[in-house]
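> Build me a model from this:
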Amino acid sequence: MKPKILVVGSLVMDLIVTAERFCQAGETVIGNGFSTAPGGKGANQAVQAARLGAEVTMVGKVGRDDFGKSLINSAKASGVNTEYIFTAEAAPTAVGNVQIQKNSSGTENRITVVPGANFELRAEDVDFLKESISDYDIVIMQHEIPQAVNCKVAEYAKAKGVPVMLNPAPSAEVPEELLGCLTYISPNEHEAEDIVGVRPEGANAVEKAVHELHEMGVANVLITLGKEGCAFSDGNSLVHSPSIDIAPVIDPTAAGDSFIGAFCTAVSAGISPEKALVFANCAAGITVSRMGAQTSLPTFGEVISAMKGKGFETEIYNSIKGE
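Model (predicted):
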């Protein structure tokens, strides 16, 4: 059967500018491109999971404006159930200022999000999940909505025995009551450092950061390490999974969201975490080779094709497609 995934999180319209270099304080530079694209960590993760074959429901909030309509339509077009994407009466839809620097040295990005309606999502908006959350195989959350909402959803999930994945981005303090409800936590290097005070650079530092996160009560720790891939620990063993280069990097904006959506789709379909990491790295490798957030997210067929020769692509295909 298709994995059933609940995503509680953000929807953001990205306003994307590309240039050869970032401007310095007080400086103006000439850019070479501008576009808008649907994004938001929650929506990106939901769309990625849906494109990979999961049955996905999203809970979030947008403004009563054209950006909000576009974001809902984009999610719906990828197969996401948008019934529980609510509309804020006063706040506008969130926007993200995405700056992409691309030159001979490589590609980097900087993102500033104005949360708008995302921060209008209230704990009472998710009361309906108290019982229905048991319908899902996993819940995915991030830090682009109020922590009170995350805490309530995680509490409901824990009470029903439903696994919870927290992607603690953008970086912010994780409340103890939330940590105690998590099955998985997946920070990048910056977020891991902010949470535990250890930057996971080098094997010893990664091991220490993982240990500290386990000590906080999280059963499974997954740290993404950029070009170095990722590290996963279930408390018994620590596994490093290298990144997978599919094509030259064009835009890394949605790489982490693609990874989270793919990993959660695979593990909720019964795939081992070690194999799910490879699946997720393939998805992220495709994503960074394209421009935009949701526009860059690959389909199931594209990821399976990229996995040829890994030795277990048939297992993943059958598990997710239910054949």
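
> going forward, measure contacts between C-alpha atoms and count neighbours the same way
Will do.

> can you pull out the helices in this protein?
41-51, 66-77, 129-132, 147-160, 176-179, 189-196, 203-215, 255-268, 273-287, 300-306, 313-321 (DSSP state H).

> Pipe those into TSV and attach mean neighbour count and distance to residue 233 per row.
Listed next are the helices of the chain as TSV, based on neighbours: other Cα atoms under 10 Å; distance: least, Cα to Cα, whole Å:
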stretch	mean neighbour count	distance to residue 233
helix 41-51	30	22
helix 66-77	18	32
helix 129-132	14	29
helix 147-160	21	20
helix 176-179	16	16
helix 189-196	19	14
helix 203-215	17	7
helix 255-268	27	14
helix 273-287	26	9
helix 300-306	17	24
helix 313-321	17	21
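
> and for comparison, fold this next one:
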Amino acid sequence: MTNQDLTWNMDTGASSHLNSHTSNLNNVFNKCLYPSVCVGDGKSIPVTNTGHNILPTLNRPLHLHNVLVTPNIIKNLIYVRQFTRDNNCTVEFDAFGFSIKDFLTRHILFRCDSSEDLYPVTSPSPTPYALLSVSPSTWYQRLENPGEDELRSLKSRQYISYNKEKSSHLCHACQLGKHVRLLFTSLNLIITRSFEIVHSDIWTSPIASSGGFRYYVLFLDHYSQYLWIYPLRTKSEVFQKFLHFRLYVNNQFKCDIAAFQCGHGGEFDNTNLLNLFAQNGIQVRFSCLKTSQQNRKSE
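Just a heads-up that it's a prediction; the model follows:
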């Protein structure tokens, strides 16, 4: 029998590219690398010519070197091992066809679908509509909220494509997923007078002042939002500065501090201050560890 079909078929068992007719080749040479080849039933069939062919793709041409022309072959065969070696690619077979990928980048160079028993090299499968260029936010929703790095990786490997327009999509689910705790709600405190609550915190300057001050203690009145700042050379001076501030409040405003809101640092959580608060009926309100939001007024 002679083969009138010009279709190529991928074959992992072949040891050479085999073709039945010279019209299926780009270059033909009147020489034979081998006088004959052995086929599946054990018989030998003659080789008349040798040639080269090119499979065009949208990415780069794929070469078929040293194709043996054997008029009696029934199917045109591509020797997979030689094909992958000559084109620096891989061939991946699946139940629906096969994909030719660049060995280094893993980009898909060629995809052929088939429902038959063999793996014929057909026209490239059309790109599904779902894979056409869309906005990044569309892919973000289709792929169930991947990160930007994952999207860039998929695009660089030509698994997806999208336009360069920057996505304005703001994913509420991702925002919640990245939270390590629930949102802090505002407390509707009813403050009726000054110094009912005083907020305090320490600020550290990256550069010491000309007077040697590197720290500053802040006292903020919740009612008036008025702020007092005292410079410190060391954090241990907080106790003395609080005594000065409390005396100032007593003399100038004829009242005392009712509650003191601060962080849980050692400059506030110490014996001197705690005894002072206890002896004068000042309620101390420490924020929880690693929860600066509870002291956000002074923060």
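
> TM-score for this pair?
The pair, once superposed, lands on a TM-score of 0.23 when counted by TM-score structural alignment, normalised by the length of structure 2; 118 aligned residues with a Cα RMSD of 6.2 Å.

> Just send the helices of structure 1 back as a markdown table, with distance to residue 138 of structure 1 too.
Below are those laid out as a markdown table (distance: least, Cα to Cα, whole Å):
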| stretch | distance to residue 138 of structure 1 |
| --- | --- |
| helix 41-51 | 11 |
| helix 66-77 | 19 |
| helix 129-132 | 12 |
| helix 147-160 | 9 |
| helix 176-179 | 16 |
| helix 189-196 | 22 |
| helix 203-215 | 20 |
| helix 255-268 | 6 |
| helix 273-287 | 14 |
| helix 300-306 | 19 |
| helix 313-321 | 14 |
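
> Can you check which of the ones you listed gets nearest to residue 241 of structure 1?
helix 273-287 (6.6 Å; Cα to Cα).

> right, and residue 138 of structure 1 touches residue 267 too?
No - using Cα atoms under 8 Å, residue 138 of structure 1 is not in contact with residue 267, being 9.0 Å away.

> Packing partners of the biggest helix by length in structure 2?
Assignment by DSSP H gives helix 238-253 as the longest helix of structure 2. Judged by 3 or more Cα pairs under 8 Å, 6 or more residues apart in numbering; DSSP states H and E, helix 238-253 of structure 2 has no packing partners among the helices and strands.

> Tell me the first helix or strand C-terminal of that helix.
strand 259-262 (DSSP states H and E).

> Which SSE is immediately downstream of that following strand?
helix 271-279.

> Which neighbouring elements make contact with that next one?
With contacts defined as 3+ Cα pairs under 8 Å, 6+ apart, helix 271-279 of structure 2 has these neighbours: strand 283-286.

> Pull out the buried residues from the strand it packs on.
For strand 283-286 of structure 2, a neighbour-count test (16 or more other Cα atoms under 10 Å) marks 283-286 as buried.

> and which of these is nearest to residue 78 of structure 2?
Checking those one by one against residue 78 of structure 2 (Cα to Cα), the nearest turns out to be residue 286, at 76.7 Å.

> got a list of what the closest residue to residue 220 of structure 2 other than its chain neighbours touches?
Nearest residue to residue 220 of structure 2 in three dimensions, chain neighbours excluded: residue 227, at 4.5 Å (Cα to Cα, 6 or more residues apart in numbering). Remark: with contacts taken as Cα atoms under 8 Å, 6 or more residues apart in numbering, residue 227 of structure 2 is in contact with 218-221.

> Check whether residue 79 of structure 2 really touches residue 8, as I assumed.
No - contact criterion Cα under 8 Å: residue 79 of structure 2 and residue 8 do not qualify, at 10.3 Å.

> what's the burial count for residue 12 of structure 1?
The tally of other residues near residue 12 of structure 1 (other Cα atoms under 10 Å) stands at 30.

> From residue 68 of structure 1, how far off is it?
For residue 12 of structure 1, the distance to residue 68 of structure 1 equals 8 Å [Cα to Cα, to the nearest Å].

> got a list of what residue 44 of structure 2 touches?
Counting by Cα under 8 Å, 6+ apart, residue 44 of structure 2 touches 36-38.

> So which of those residues belong to strands?
Among the contacts of residue 44 of structure 2, DSSP state E puts 36-38 in strands.

> Could you export these as CSV, including distance to residue 152 of structure 2 and neighbour count?
Shown next, in CSV, are those (distance: Cα to Cα, whole Å; neighbours: other Cα atoms under 10 Å):
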residue, distance to residue 152 of structure 2, neighbour count
36, 51, 16
37, 48, 17
38, 49, 11
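
> How about residue 110 of structure 1: what's its closest non-neighbour residue?
residue 99 (5.2 Å).

> surely that neighbour meets residue 18?
Yes - the criterion here is Cα under 8 Å, and residue 99 of structure 1 meets it with residue 18 at 6.0 Å.

> So which of these two has more stuff around it?
residue 99 (23 against 19).

> What separation is there between that one and residue 287 of structure 1?
Going from residue 99 of structure 1 to residue 287 of structure 1 by Cα to Cα gives 17 Å.

> before we move on, what about residue 258 of structure 1?
From residue 258 of structure 1 to residue 287 of structure 1 the distance is 7 Å (Cα to Cα).

> quick one on the thing from earlier: now the contacts of residue 227 of structure 2: which count as buried?
Buried among the contacts of residue 227 of structure 2 (16+ other Cα under 10 Å): 218-221.

> closest to residue 259 of structure 2 among these?
Of these, the one sitting nearest to residue 259 of structure 2 (Cα to Cα) turns out to be residue 221, at 10.3 Å.

> list the contacts for residue 72 of structure 1?
Here residue 72 of structure 1 is in contact with 82, 85 (Cα under 8 Å, 6+ apart).

> can you rerun that using 7 Å?
Counting by Cα atoms under 7 Å, 6 or more residues apart in numbering, residue 72 of structure 1 makes contact with residue 82.

> Then the one 5 residues further on?
Contacts for residue 77 of structure 1 were tallied using Cα under 7 Å, 6+ apart; there are none.

> Tell me the spacing between it and residue 17 of structure 1.
Using Cα to Cα, we find residue 77 of structure 1 at a distance of 25 Å from residue 17 of structure 1.
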